[in-house]
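> Okay, sequence plus prediction incoming.
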Amino acid sequence: MIVRLLAAATLLSAASTAALANDTMANTASGGLVFETTDAVEMVSEDLAISETEIVVRYVFRNISGRDVTSTVAFPMPDVKVELYEGDRSVPSGDINNPLTFKTLVDGQPVEMARETRAVVGETDVTEKLTALGLPLEPFGEAAGERLNALDVAARKDALLSGLAMTEEEQEGDAWDQPLIPHWTFRATYHWTQTFPTGRELRVEHRYEPSVYANLGTMLGDADFAAETAALRKTYCIDDALMATLKTAAKTSEFGQIPYAERHVDYVLVTGANWARPIGDFRLTVDKGSPKNLVSFCAEGVTKTGPTTFEVRKTDFTPTQDLNVLILVPTGG
């Protein structure tokens, strides 16, 4: 099944300089949030529900240190970058300060979150460089491409050579004279300061609309995209049975094309390993949205619990990879 999505909580120490995801502890450094581990607070449980329209995650934490602990808690979102093949990434809200309509409750009470945004090429931070050029940190949307291509020739050349930009394909002549496409990666982390009282449990809930990558069709099974098909199958653990379903559907569709469109939902899960102990009780629910949709993601012990829902239960769980969910929606073609 598929999911690379979205968020996990992490802790940040008030006196240090680091931050994390799937709720995790973190510190604030001059370069931004830095993730770190803690032996003071354990994650008793995590209940994660993922769909194309909403992500809800509920945690129960317990302070086992014998003293109150105050720390920055960070919830990192998945990296976002522009893909060359045809598709679109949704931005649920026009609110530039909260585009995913992110909401947090602590013991049932609303908590105001801060959001840190950065841009990188590889592991090089280019936030200040983009700002100096007047470019938005978000590479998706019309503004980034328009402003990138409005730069003078010298700046365009530098953007291409430094990896800030790419061209759709190699063309004759100077590449910086061709239309440029943003090639940096956008990173966003929500965070807040939290006190974990000693000797009692603390309940935290995050709720938001995911930024879904949507493709008008699918490359799965297309002979011209063998490498891409292999990569998708690895990322989303797509089995032979699903591939056979797609092949059968193509035989009865117009022009012999696979009549499904891709929806990608990602979630940052590995930061759940940054707490004092493994996650005591972990539950994942994936909702594919419609009984006609297909879904694939990497997980063991998946149980179908309803017409559209699938569940995974784990005890003493230490996540070792993020969650990537692929939903295939019929196109009717």
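Structure received.

> from here on, contacts and neighbour counts on C-alpha atoms
OK.

> which other residues reach stretch 317-333?
Residues outside stretch 317-333 that contact it (C-alpha atoms under 8 Å, 6 or more residues apart in numbering): 1-6, 217, 235-236, 253-254, 257, 259-273, 278-282, 288, 292-298.

> can you give me the end-to-end distance of it?
End-to-end distance of stretch 317-333 (C-alpha to C-alpha, to the nearest Å): 42 Å.

> adding another structure so you can compare the two:
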Amino acid sequence: MRQRPNFTPARALAGRLMIAHVTQPSRLALAALAALAALALTFAIGLSCSGALANDSTAMIDATGIRLIETHAISLDVEDLYLSPQQVRIHYEFVNNSDQNQHMLVAFPVPEIDSHPETNYAISPVSPLNFLDFHVSSNGQDIMPGIEIKLTLNGVDFTSDILKTGIPLSRFDPTYYDKLEALSEPDRMHLASLGLIDWQPGEEYIEPKWKMQTIYYWYQDFPANSRTVIDHSYSPVVGGGIISEEYGVRDNIDRFCIDDGFIRGFRRLLAKGGHAETLSKEVRYILKTANNWLGPIGDFRLVIDKEKPENLVTLCINGIRKIAPTQFEFRARNYVPDQDIDMMVVEMPDW
């Protein structure tokens, strides 16, 4: 029987890092990152929805974490994962079981970002490039990762064509919307001919079609017969919006393992707030990607945080237990993930 904490839903998105052997560092951007970007698409870290969204909903980005590519010398002994609508934190302890030092490219591929300015991601990043506020350290030392952004359509890189028109590289650039509206007619015709925008001559409105692909990356040394600790954190791009019992709860029973106890709690929350609707936050963490490290995860720990004691949270997982007024824990040894984490947190705002 699936177990769940006695509180209402929330959902967030998280990600897994990827690690690849690098034999020729000078070819990083050409080969290794290209391979990582292609691989990122294969394990479903994409947008949960695309196109323009209603004003009361937000787009969500699935989250993932570290992944090893083409190496079976390194085992993942510890993974400690913290999920909340505000932050994702992951602590890894890798062990190089070989007699050789391993020099690896580590990458964090972000799911594709919709270029349409009306797609609401509900974030106000300080940096248009590091829009997830991504931080990473290795053995306690901070690392400044590189950031590669490509603007693509159907897997084809059109970054150069788009930047030549004056459109910013990041859709989170504060000038992005104004630059789109200010495109000259020749630039519009060129982008339309490439299929990058939906536009007809004489129309003012344009609809961008490309996707923004982002990868954070750095080089990592894994000394022979040694343990390496990697910690990273970022702000998830959560989904959700205004929900009612009919729309948001009962139509998500299977997805979030919602039971009668949760529904009763939801009704009490609505009665206390004096409204027929409330807000949900949804976080999805891609956990069951094909991990290529040696063996299962030795010691896996998951902590989910609903942020406020009065909030509700629900997800599908067995063996979870309450450890604090807002936190719940799941632990496993020699863990091989067989499902992703879909979490919904529900709160009553001060309307």
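Received the coordinates, thanks. Keep in mind it's a predicted model, so treat the numbers as computed, not measured.

> What's the match for residue 168 of structure 2 in structure 1?
Aligned by TM-score structural alignment, residue 168 of structure 2 pairs with residue 136 of structure 1.

> so how far is residue 220 of structure 1 from the residue nearest the centre of structure 1?
By C-alpha atoms, centre = their mean, the mean C-alpha position of structure 1 lies nearest to residue 78, the distance being 2.6 Å. Residue 78 of structure 1 sits 23 Å away from residue 220 of structure 1, taking C-alpha to C-alpha as the criterion.

> Which ones among the contacts of stretch 317-333 of structure 1 map onto strands?
Under the assignment DSSP state E, these contribute 5-6, 260-267, 279-282, 294-297 to strands.

> still on that earlier bit, might one say that the match of residue 168 of structure 2 is in contact with residue 128?
No: using C-alpha atoms under 8 Å, residue 136 of structure 1 is not in contact with residue 128, being 10.6 Å away.

> Mind checking which of those two has more residues around it?
residue 136 (18 against 13; other C-alpha atoms under 10 Å).

> On the three-state scheme, that one is what?
Following DSSP: H, G, I helix; E, B strand; the rest coil, we place residue 136 of structure 1 in the coil state.

> For residue 176 of structure 1, see how far away it is.
Using C-alpha to C-alpha, we find residue 136 of structure 1 at a distance of 20 Å from residue 176 of structure 1.

> can you check residue 74 of structure 1 too?
Remark: distance between residue 74 of structure 1 and residue 176 of structure 1 (C-alpha to C-alpha) = 39 Å.

> what about those two, which has more around it?
Set residue 74 of structure 1 next to residue 176 and count neighbours by other C-alpha under 10 Å: residue 74 wins out with 35 against 21.

> what's the aligned residue in structure 2 for that one in contact with, if anything?
Structural alignment (TM-score structural alignment) places residue 74 of structure 1 against residue 107 in structure 2. By C-alpha under 8 Å, 6+ apart, the residues touching residue 107 of structure 2 are 17, 18, 19, 33, 36, 66, 215, 216, 217, 218.

> And those residues, which is closest to residue 230 of structure 2?
Closest approach between the contacts of residue 107 of structure 2 and residue 230 of structure 2, by C-alpha to C-alpha: residue 66, at 9.3 Å.

> In structure 1, what sits opposite the closest one in the alignment?
By TM-score structural alignment, residue 66 of structure 2 lines up with nothing in structure 1.

> before we move on, what about residue 229 of structure 2?
Looks like residue 229 of structure 2 aligns to residue 203 there (TM-score structural alignment).

> what about its match, distance to residue 225 of structure 1?
Applying C-alpha to C-alpha, the value for residue 203 of structure 1 to residue 225 of structure 1 is 46 Å.

> Neighbour count for those two, which is higher?
residue 203 (16 against 13).

> mean distance, the helix or strand encompassing that one to its aligned residues in structure 2?
Per DSSP states H and E: residue 203 of structure 1 is located in strand 201-208. With the two structures superposed, strand 201-208 of structure 1 lies on average 1.5 Å from its match in structure 2, counting by mean C-alpha distance after the TM-score superposition for structure 1.

> So which residues of structure 1 form helices?
For structure 1, helices defined by DSSP state H occupy the ranges 127-133, 142-149, 153-162, 226-236, 240-251.

> buried ones in the second one?
In other words, helix 142-149 of structure 1. Using 16 or more other C-alpha atoms under 10 Å as the test for burial, helix 142-149 of structure 1 gives 144, 145, 148, 149.
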